[in-house]
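S.K.: coordinates for the following, if possible.
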Amino acid sequence: MEKITLDITEMAHGGSAIGRASRGRTIFVPLAIPGEKVRVQVVSQKNSYAQAELLQVLQPSPERVTPRCQHFAVCGNCHFQHMSYEAQLAAKENVVRDQLARLGGFKSANVQPVRPNPEPWAYQVEMVLSPAGNGRLGYWSPVKREVIAIEECPISRPELVALLQDIELDLPGLRKLSLRIGDDEALLAAIEVDGVEPPELEADFPVSIAIVLPDKTAASLVGDFYSVVDGFRLLDLAIGPGADHLRRGESDADEVELFGLGLGLQQAE
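M.R.: Predicted structure coming up:
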């Protein structure tokens, strides 16, 4: 495949950086940073753009840092750990500005700076994981084109990572496992499966577990029982005994909204 040298000019939506080749051809390069000169190898070619693999950083950006996570560059859960936190915020702001101009036609949009998190690590309160074989869980890898098991996730809350490390879940038909910390700091989990019969589960740690079935109904496996009554979409569902974080709806029915996502639930009697 073709190998070329590029000057990286900007970040694209999805985490790749952009360089321009001969005749203005757009090249998307994961793991590069604006301002860098890089050597890349084209791995796929379209009419107006190409995807490339980063081979060498010839002139690194001063914003380049060592990623904290051992899975970074293979795991598809995050894209910016090779950049300083300040550079990450600037990149996200520029992506919003570019999307508004290029797709929405707002050429002079007043985009406010991205508000920084007080703590750039250990802030994520939800992990949506897929089965990686042998009872292990992980994230989809765009590099390996498969789900890879993960041992750590520095951007996620330590309680979630500890829970992940304690879980071995090898259910037939398992599609996803969502782990979440509720507003009341309760540990919550939701299992999405292909089967129609909810499995029997026991948890030896303090977590509430719900299941999402193919017919878009929900059932509690560990903790209080809830049933879907309306407005259901296949979202990252987590409900249980610590359900005082749920907000009651405006209708006459005793409904609640889950995480503000418009999911109508009703507690069974």
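
S.K.: please count neighbours and contacts with C-alpha atoms only from this point.
M.R.: Noted.

S.K.: list the buried ones in the lengthiest helix in the chain?
M.R.: Determined from DSSP state H, the single longest helix within the chain is helix 85-102. Buried residues in helix 85-102, counted by 16 or more other Cα atoms under 10 Å: 85, 87-89, 91-98, 100.

S.K.: how about this one, so we can line them up?
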Amino acid sequence: MGKKGHAPAEEGIVVELEGMAHGGMAMGRAGGRVLFVPYGAPGDRVRVTITEDHDSWARAHILEILRPSPHRVEPPCPYYPRCSGCQFQHIAYEKQVAEKRRVVQDQLERLAHLRGVRVEPAVRMEDPWEYRNSAQLFPTPEGGLGIRTSFHPGIVPIEDCKLFHPLLREIYDVLDIEAEKLRRLTLRAGTRTGDQLIIFETEEGWVPHLSTDLPIACALDEGKEVRALIGSPWITEEIAGRRFRISALSPFPPNSDMAEHMLDIAYDYLSPEPEDILLDAGCGVGLFSLSYVEDVAGVVAVEDNPWAVNDFVVNAGEAAAGVIYGTLAEGLDEVEGPVDLALLSPPHEGIDRAVAEKLGRLAPRRLVYYAADVAALAHDARFLQEAGFTLVEVQPLDMTPQTYLIAVLALWERRRTSAPARR
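M.R.: As a prediction, this is how the structure comes out:
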């Protein structure tokens, strides 16, 4: 049973910080416990005070940096660390990506009990700033807009964000709305097409008044429906030479440049052949499978987001691709297997044993797994192993530089058994 308490500041503990933990805090050891320290950097020597105390671990707050790490840098953001949307801004970028690879290895070994799996160096951004093609903002008590933070409760007002792509910043700069009945504001941009979209979520169906000279589309999220206010309730984005429609509430990677790298790596992992049937489980708008549809005999996809299903159909056009609307468990039951190759993009909470078993019965020779956070892979690994797959390699992707999140692609291969007959 954990206990919470505060040590007096003058009794601070001196600790050497060894590395970063999943979740964005630095780690050190003192008194036989692991200490998790926000805003620490690997190599820091710090004096801390305990803020949350448990038997084998504790959270601590930095009182003083006695010796700064050689990897510590000055954060360029004026809101850091008050806004904890970025957890790694104080760490040099080279060290950020090195730590993220180590976190992937740690999650696989400690949580999934997988040792010896090849984890490649993380694919990094050439420029780790101004990459976000989407952002969520919330009203502040002062009447402006801000970001919901990670380490502290509440909304931090901001006038700019250094992660916003210039097209997002352009929208944010011209926003002038009454926030009284606003619950949430989402900005989206096609960074390769120039499309811009504002999505309002309001109380009691309140429709905001917005005046701008920019060609920005606006939509109102009404829960089960999306109402177009100005223009169409979607954007288009171009990835690897193909255009994708992305509706207001459809999922899409937050970094278009990294999404292109991701497609190249996933293609190499799949190694598709012209006669293959490709399953895309959790297909979204079709980013993966529709990028490969000309290289296989056909695509069958599953998706439970109704807006993404419609986008998939539009994006597929006349291609040999179909989509089943339903959860992974429901949709996989409708797939007439077996399939030759599979893509799996699980929900945030991961999959369960039943979904893994259904994938196993479909018997793809290779399965490429994508998750926006390695924690999902660590959760799902046991189920996929039990279903007959072997983890061959993991490729970390720095989809969101300056944050603790690390996306992963993982190559799984089907263990050799007698192949089921095709129906």
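
S.K.: not counting sequence-adjacent ones, nearest residue to S84 of the first structure?
M.R.: E63 (5.3 Å; Cα to Cα, 6 or more residues apart in numbering).

S.K.: just give me the match in the second structure for the one you found.
M.R.: Matched by TM-score structural alignment, E63 of the first structure corresponds to H71 in the second structure.

S.K.: isn't its match up against Q96?
M.R.: No - H71 of the second structure is beyond contact range of Q96, at 9.1 Å (criterion: Cα atoms under 8 Å).

S.K.: related to what we said a few turns ago, mind checking how far the residue nearest to S84 of the first structure is from F259 of the first structure?
M.R.: 35 Å (Cα to Cα, to the nearest Å).

S.K.: ok, average deviation of the longest strand seen in the second structure from the first structure?
M.R.: Secondary structure assigned by DSSP state E gives strand 57-67 as the longest strand of the second structure. Its matched residues in the first structure lie on average 1.3 Å from strand 57-67 of the second structure after superposition (mean Cα distance after the TM-score superposition for the first structure).

S.K.: residue in the second structure matching A219 of the first structure?
M.R.: Using TM-score structural alignment, the equivalent of A219 of the first structure in the second structure is R227.

S.K.: helices and strands around whichever strand or helix holds that match, which ones?
M.R.: Taking DSSP states H and E as the criterion, R227 of the second structure maps to strand 226-230. Secondary-structure packing of strand 226-230 of the second structure (3 or more Cα pairs under 8 Å, 6 or more residues apart in numbering; DSSP states H and E): strand 217-221.

S.K.: compare the strand it packs on with the first structure and give me the mean distance after superposition.
M.R.: Taking mean Cα distance after the TM-score superposition for the first structure, the mean distance separating strand 217-221 of the second structure from the aligned residues in the first structure is 1.4 Å.

S.K.: relative to strand 226-230, how tilted is that strand?
M.R.: Inter-element angle recorded for strand 217-221 of the second structure and strand 226-230: 150 degrees (by axes from the mean of the first three to the mean of the last three Cα atoms, to 10 degrees).

S.K.: pretty sure G24 of the second structure contacts G40?
M.R.: No - using Cα under 8 Å as the test, G24 of the second structure is too far from G40 to be in contact (9.2 Å).

S.K.: in contact with the alignment partner in the second structure of I4 of the first structure, which residues?
M.R.: Under the alignment (TM-score structural alignment), I4 of the first structure pairs with I13 in the second structure. With contact set as Cα atoms under 8 Å, 6 or more residues apart in numbering, I13 of the second structure has these partners: 30, 47-49.
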